[in-house]
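Enquirer: structure, please.
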Amino acid sequence: MTNSTRAGKRERLAGAAVRVLHEQGVEKTTLADIARAADVPVGNVYYYFKTKDQLIEAAIEAHGRHLETMIDTLERLPTPPERLKALLHGWIEERDLTAQFGCPTGTLASELDKRDDGLDRAIAKVMGGLLGWIESQFRAMGRDDARELAVALMAAYQGVALLTNTFRDPGLMAMEGRRLERWIDSLA
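Expert: Model prediction:
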């Protein structure tokens, strides 16, 4: 097996872990579920990941890579308000998935918080990266209260993600997204 084949299977397993953990939750998900979703024989999973926690760590790393890619894409936009509104649009585009399963990162963070293995700190670091980026956008807009505004934006998203999931109503995400766009415009 070549290194690229190994890396491909490992990444497939990590990607499947992100998806299955989001859909089923940490406690209900088994290594066999993830192997099935990745189309990898369950026995091969142990070659890449010895424990479920290692696979969860790989899923957290995949969340981090996704965030980095998303930020790189958003950084190509010319102004901080445009970048923040594009972030909102990305969240809104995922409203049907959010209605069904909740925010992928937020629900994982909530589940991992109930465990005593340190994985909660790893997902907090990923979420902290997004919070820091949002803060930098508000700071680039000349806002002295950039940290507070970043927390408010992230809290509004996490709150509406919870409500969207609780009520299975994607329209809530769209409605709050429009309000947050107007809010961002009012701050520029």
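Enquirer: all contacts plus neighbour counts: C-alpha atoms, from now on.
Expert: Will do.
Enquirer: could I get the contacting residues of the closest residue to Leu74 other than its chain neighbours?
Expert: The shortest distance from Leu74 to any non-neighbouring residue, by Cα to Cα, 6 or more residues apart in numbering, is to Arg83 (5.3 Å). Contacts here follow Cα atoms under 8 Å, 6 or more residues apart in numbering; on that basis Arg83 touches 74-75, 77, 137.
Enquirer: are any of the residues you listed buried, and which?
Expert: 74-75, 137 (16 or more other Cα atoms under 10 Å).
Enquirer: to check against the first, give me the structure of this:
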Amino acid sequence: MTDSLNPGQNPRAQAAGAKRRRLMAAAAEVVHRQGVERTTIADIARAADVPTGNVYYYFKTKDDLVAAALAEHSRQLDAVTGELDRLTGPRERLKALVAGWVEQRDLAARFGCPTGTLAAELDKRTEGGLDAEAGKVVRRLLDWVAGQFRELGQPDPDGLALTLVGAYQGMSLLTNALRDPEIMTKEGARLTDWLDSLPDGREG
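Expert: Coordinates of the predicted model:
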């Protein structure tokens, strides 16, 4: 919802909210491209077109910005799955999810999966607890995918969700390591064929 759709809100609060959202989106983008350790608050401020000094009003530390990046990943995931939920059936939703992954193949070739690479980097840190927050984003995706397999009447929806999301993480990793976007294209086609081959457990 845009600020213009909330006319009762104080204009100053609207501006502050818009600036915070810009910083969150910039944090997600810059951390994905550069990694946590190489990213500075100044980098994020520049990407968001916000004076560096103003960033500290919203986020006191770089870890706060990394947490904001994770929140942005979660928001983007909710937006994607919300759109997919408008499709007719679970098989179509899962195939559209795979198609969306493949569309991001050039980005994956350069930087890998946004959430997966961030989760792997945060796992190497010894403090902060942000690795657990990254895991929650991955869990949200797994739960949504499992829900689709469940609706399709599959006997092991959680296991199938792990298979599909694990395949995505694997092909993202290889695409990035080999700098070859066509890996996503080919493996995405395999996943689509696999989804098509699954029987509809609701029938009969």
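Enquirer: and in the second structure, which of the contacts of Arg83 of the first structure remain?
Expert: Among those, the contacts conserved in the second structure (both residues aligned by TM-score structural alignment, their matches' Cα atoms under 8 Å) are 74-75, 77, 137.
Enquirer: what's the closest of the contacts of Arg83 of the first structure to Gly171 of the first structure?
Expert: Set against Gly171 of the first structure, the nearest of the contacts of Arg83 of the first structure by Cα to Cα is Leu74 (24.2 Å).
Enquirer: how about the contacts made by the alignment partner in the second structure of that closest one?
Expert: Here Leu74 of the first structure is matched to Leu84 in the second structure, going by TM-score structural alignment. By Cα under 8 Å, 6+ apart, the contact set of Leu84 of the second structure is 93, 96-97.
Enquirer: cool, Arg20 of the second structure as well?
Expert: Going by Cα under 8 Å, 6+ apart, Arg20 of the second structure touches Tyr58.
Enquirer: one step back: now, which of the buried ones among the contacts of Arg83 of the first structure sits nearest Leu97 of the first structure?
Expert: Leu74 (21.3 Å).
Enquirer: which non-adjacent residue is nearest the aligned residue in the second structure for Asp185 of the first structure?
Expert: Aligned by TM-score structural alignment, Asp185 of the first structure pairs with Asp196 of the second structure. Nearest non-adjacent residue to Asp196 of the second structure, counting by Cα to Cα, 6+ apart: Arg91, 7.5 Å away.
Enquirer: the one you found and Arg46 of the second structure, how far apart?
Expert: According to Cα to Cα, to the nearest Å, Arg91 of the second structure and Arg46 of the second structure sit 41 Å apart.
Enquirer: more neighbours, the two?
Expert: Taking neighbours as other Cα atoms under 10 Å, Arg91 of the second structure and Arg46 compare with Arg91 leading, 19 against 15.
Enquirer: for that one, what are its contacts?
Expert: Arg91 of the second structure neighbours (Cα under 8 Å, 6+ apart): 148-149, 152, 195-196.
Enquirer: please pick the buried ones from those residues.
Expert: Using 16+ other Cα under 10 Å, the buried ones in the contacts of Arg91 of the second structure are 148-149, 152, 195.
Enquirer: among these, which one sits closest to Ala109 of the second structure?
Expert: Nearest to Ala109 of the second structure among these, with distances taken as Cα to Cα, is Leu195, at 24.1 Å.
Enquirer: thanks again, I'm all set now.
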